[in-house]
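>>> coordinates only, sequence not included:
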């Protein structure tokens, strides 16, 4: 049985929720509440903020649900809405500043080996706490939510090479901290 955003929900329930039926909306909420909250907690570090954002996600979901064309895609649609809500919360106006000393793009084998190293750590949550919000979100979206660098680049509105470099730097930061 699939869990999280991959949980199958009867398309009739989704259709009734699209029509504004409260009982169907409640079923949708109960089915995906844990997945939404889990993703947001991982992205935000703050359980109170995650609960606030989860509420925002479901308010937006019920408002936009009539626009969903394929009821069977509810899980993926809700996952995208969850991630975009979290990123919108943390998005700040960014000044265009040149990257400090441009690093060569990391070799794919290098960042894959660093990713393998990170997933073998005992307390990933504690280790990720040393990262700033943007670094943590990038690492979380890649490792936990399984977005690839191209998808992250599109989601964040950045070039894929920049996403890979920032991910690589975040992993280096984690590795340095764990060695001390």
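Received the coordinates, thanks. Nothing here was measured: the structure is a model prediction, and the numbers come from that model. Residues are numbered from 1 along each chain as shown.
>>> going forward, measure contacts between C-alpha atoms and count neighbours the same way
OK.
>>> residue contacts, residue 60?
For residue 60, no residue meets the contact criterion (C-alpha atoms under 8 Å, 6 or more residues apart in numbering).
>>> which element is it on?
Using DSSP states H and E, residue 60 sits within helix 47-64.
>>> after that helix comes which helix or strand?
Next helix or strand after helix 47-64 toward the C-terminus (DSSP H and E): helix 74-90.
>>> what about that following helix, distance to the chain center?
Here helix 74-90 shows a centroid-to-chain-centroid distance of 7 Å under the convention C-alpha atoms, centre = their mean, to the nearest Å.
>>> dropping in the other structure now:
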């Protein structure tokens, strides 16, 4: 069976990086750093830590560029490295997922309404930052990064039902934060 290959629009820059061209590395960094920094921020919730994680992720990507097989976009490959580096940083902080009873999956009703669509993006972003690490990571990976619960379970080394529980609890906690009087405005 033939392996399909993805032709990345930046393949010429990637090829130059593989040959040791430092200008090409900087060019690739400029192309992807802002988006990857946003991923780091959503997961680590700490500006300085996100900067460190981003730098470490790019160093790792450049060192391991020979493992990029163009089976998906370079951005997807790099994002996986960034997500893993961000999660490693969180683990180093000894952040633990909130323990959940497996029976709680599905017990929390989806409390969104049409009024929820009027929330401002900045308020939601601030509310997400207030979530405990475990909730924020699962919510970010699921909603913002597009991972499914099976992928989250694999990356975080938890069960799929724990991922679903964390996500459900994160949504509920997020709504509580958004509705709190001290959070208004």
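Thanks, I have the structure now. No experiment lies behind these values; they were computed from the predicted model shown.
>>> any idea what the TM-score is?
The pair, once superposed, lands on a TM-score of 0.81 when counted by TM-score structural alignment, normalised by the length of the first structure; 170 aligned residues with a C-alpha RMSD of 2.9 Å.
>>> what angle do the helix holding residue 60 of the first structure and helix 74-90 make?
Relative orientation of helix 47-64 of the first structure versus helix 74-90 (axes from the mean of the first three to the mean of the last three C-alpha atoms, to 10 degrees): 120 degrees.
>>> what's the matching range in the second structure for the helix ranked longest in the first structure?
Using DSSP state H to define each element, the first structure has its longest helix at helix 22-44. Under TM-score structural alignment, the counterpart of helix 22-44 of the first structure in the second structure spans residues 22-44.
>>> how much does the matching stretch stray from the first structure?
Once fitted to the first structure, stretch 22-44 of the second structure is off its aligned match by 1.1 Å on average (mean C-alpha distance after the TM-score superposition for the first structure).
>>> in that stretch, what counts as buried?
Buried residues in stretch 22-44 of the second structure, counted by 16 or more other C-alpha atoms under 10 Å: 24-25, 27-29, 33, 36-44.
>>> same check, this time on stretch 73-92 of the second structure
Applying a neighbour-count criterion of 16+ other C-alpha under 10 Å, one finds 73-74, 77-79, 81-87, 89-90 buried in stretch 73-92 of the second structure.
>>> got the contact list for it?
6-8, 32, 36, 39-40, 43-44, 49-50, 53-54, 56-58, 60-61, 68, 133, 155-156.
>>> mind checking how far it is from the chain centre?
In this view, stretch 73-92 of the second structure has its centroid 7 Å away from the chain centroid, taken as C-alpha atoms, centre = their mean.
>>> before we move on, what about stretch 121-141 of the first structure?
12 Å.
>>> tell me which residues in it are buried?
By neighbour count, with 16+ other C-alpha under 10 Å as the criterion, the buried positions of stretch 121-141 of the first structure are 127-128, 131, 134-141.
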